[in-house]
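J.: requesting a structural model of the entry that follows:
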Amino acid sequence: MSPEELRAFCLSFNDVVEDFPFNPETSVFKVAGKMFALSALGGRPLTVNLKCDPDLAVQLRAAHPEIVPGYHMNKRHWNTVTADGDLPDEQLGELIEDSYDLVVAGLPRALRLRLDRP
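T.: Presented below is the predicted three-dimensional model:
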């Protein structure tokens, strides 16, 4: 997945904004003000930090060398994924969507319903 594809995919979800709270090089993708993905889109290799269910995070790390504990993040809840590696784009897209869904699941019910995510 290219940096442009990664940005476009993250922004394709409801109510997502791209923000730069850390520095101008690090894109942070948020839904309702809560972060679900962050990436230095100009970095090589291209990586993205994604929120993940803790049990699934351990399984993914064991199965895929492109997935490691979240860099500068809570390593129990975040993975760093090499986006331009051997991981298929479809699977990376599923991980991004899962991260978005985990964040949305923690939002108040009324906001979740507005986002069409029960």
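
J.: C-alpha only now, for contacts and for neighbours.
T.: Will do.

J.: strands of the protein, residue ranges please.
T.: Taking DSSP state E as the test, the strands found in the chain are 16-19, 26-31, 34-40, 47-51, 67-69, 78-82.

J.: buried residues in the helix of greatest length in the chain, which are they?
T.: Looking across the chain with DSSP state H, the single longest helix is helix 89-105. By neighbour count on 16 or more other C-alpha atoms under 10 Å, the buried set for helix 89-105 is 89, 92-93, 95-101, 103-104.

J.: and for comparison, fold this next one:
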Amino acid sequence: MNETELKALSRDWPGVASAVKWDDDLCFTVAGKMFAVYCLHGPHRGRISFKVDAERFLELTDQPGIVPAAYMARAFWVSIAEPDRFARAKIAEFVRRSYELVRAGLSKRLQAGLDAAQAANSKS
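T.: I've put the predicted structure just below:
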């Protein structure tokens, strides 16, 4: 999965934005909180990092091709070091779950605002 596919995947999710940070990483956020990072340049080009359920962290990092994310592992983030090992649908599932986890951590007020914005967009 590349950056264009990630943008297309998350484009219609409420509150999602993306921007390049740290010169090399395309960061996807919901209401300003990161839920996925795609490395654009350098030795880790193509690597995708995202948040996972705490109870799945060890299970996932035991799989070939998935490692704890640098600087973010303590917050239960993993990196798919070898994206070609995984089907696009599986990566999409991981990224969607990350979005849901981060969104669930937002205040109820922010979540309600995202829901209202989505409802308004779907009516137009």
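
J.: and which of the buried residues of helix 89-105 of the first structure is nearest V81 of the first structure?
T.: Here the nearest of the buried residues of helix 89-105 of the first structure to V81 of the first structure, counting by C-alpha to C-alpha, is L92; it sits at 8.0 Å.

J.: spatially nearest residue to the closest one, not counting backbone neighbours?
T.: A83 (7.1 Å; C-alpha to C-alpha, 6 or more residues apart in numbering).

J.: residues touching that neighbour, list them.
T.: Applying C-alpha atoms under 8 Å, 6 or more residues apart in numbering to A83 of the first structure gives the contacts 1-2, 45-48, 89, 92.

J.: over to G93 of the first structure?
T.: F9.

J.: which residue lines up with it in the second structure?
T.: Using TM-score structural alignment as the criterion, G93 of the first structure maps onto A92 of the second structure.

J.: same question, P108 of the first structure
T.: In the second structure, P108 of the first structure lands on S107 (TM-score structural alignment).

J.: next, count neighbours for the closest residue to S99 of the first structure other than its chain neighbours.
T.: Nearest residue to S99 of the first structure in three dimensions, chain neighbours excluded: K51, at 4.7 Å (C-alpha to C-alpha, 6+ apart). For K51 of the first structure, the neighbour count with other C-alpha atoms under 10 Å is 28.

J.: deepest-packed of the strands of the first structure, please.
T.: strand 47-51 (a mean of 26; mean count of other C-alpha atoms under 10 Å).

J.: from the contact counts, what lies against that strand?
T.: strand 34-40, strand 78-82, helix 89-105 (3 or more C-alpha pairs under 8 Å, 6 or more residues apart in numbering; DSSP states H and E).

J.: in JSON lines, list the strands of the first structure along with distance to D116 of the first structure.
T.: JSON lines is the format used below for the strands of the first structure (distance: least, C-alpha to C-alpha, whole Å):
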{"stretch": "strand 16-19", "distance to D116 of the first structure": "13"}
{"stretch": "strand 26-31", "distance to D116 of the first structure": "13"}
{"stretch": "strand 34-40", "distance to D116 of the first structure": "17"}
{"stretch": "strand 47-51", "distance to D116 of the first structure": "20"}
{"stretch": "strand 67-69", "distance to D116 of the first structure": "29"}
{"stretch": "strand 78-82", "distance to D116 of the first structure": "24"}
